[in-house]
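> Model the following, please.
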Amino acid sequence: MLGMLFNEKECKELDYVLRKELDEMLLDMSDTRLDQDIRYAIALRYKTVFRMYARFAPAKELSKYARRGRVPQSKQ
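Reported below is the predicted structural model:
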């Protein structure tokens, strides 16, 4: 486990960066022009970033980024 200390300004910046990254990944996952394997990789990364964001985001904010579906299956 790794620990980090942030001041208030840094916390707000991290919050902003993670939210923007989640927004971008949601947009990419809904883009049908992207290959299924690419969307699968994005979905796995989304899960990781979402868990990072969930550590300090309020429940109301967190619910905006919660996905209902499971990770799409990749073609094999």
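
> rest of the way, CA atoms for contacts and neighbours
Noted.

> Could you count how many residues lie near N7?
Per other C-alpha atoms under 10 Å, the neighbour tally for N7 reads 7.

> what sits against it?
N7 makes no contacts at all, as judged by C-alpha atoms under 8 Å, 6 or more residues apart in numbering.

> Does D28 touch I38 like I think?
No. Counting by C-alpha atoms under 8 Å, D28 does not reach I38; the two are 9.2 Å apart.

> Next, the structure of the following sequence, for comparison with the previous one:
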Amino acid sequence: MFGLLINEKEVKEMEYLIKREMDEILFDLKDDRIDHIVKRSMEERYKILFTLFKRVASPQECLKYIRRGNKDRKKG
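Sure, this is the predicted structure:
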């Protein structure tokens, strides 16, 4: 386990960077040209990023990035 002490400005910067990365992954997951194996890896990365995001973002912000069940996911 690691501890991290950061100020409010650094929290906002982390939140911004994680959001941009998650947005990019969500955009790429909609691309039919990407193989389903690659998409699976992207989904795993998204889960890790979302876990980090939950630690720094407000619950309202987290709601915007929660992935729903298989309805949102299209077979690649």
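
> which of D28 and I38 of structure 1 has more neighbours?
More crowded of D28 of structure 1 and I38, by other C-alpha under 10 Å: D28, with 16 against 12.

> element containing that one, please.
Taking DSSP states H and E as the criterion, D28 of structure 1 maps to helix 8-29.

> go on, F50 of structure 2?
Following DSSP H and E, one finds F50 of structure 2 within helix 36-56.

> Name the residues that touch that helix?
For helix 36-56 of structure 2, using C-alpha under 8 Å, 6+ apart, the contacting residues are 11-12, 14-15, 18-19, 22, 25, 29, 62, 65, 75-76.

> Just want the angle from that helix to helix 8-29.
Angle, helix 36-56 of structure 2 to helix 8-29, by axes from the mean of the first three to the mean of the last three C-alpha atoms, to 10 degrees: 160 degrees.

> Mean deviation, helix 36-56 of structure 2 versus structure 1?
Once the two are superposed, helix 36-56 of structure 2 sits an average of 0.5 Å from its aligned residues in structure 1 (mean C-alpha distance after the TM-score superposition for structure 1).
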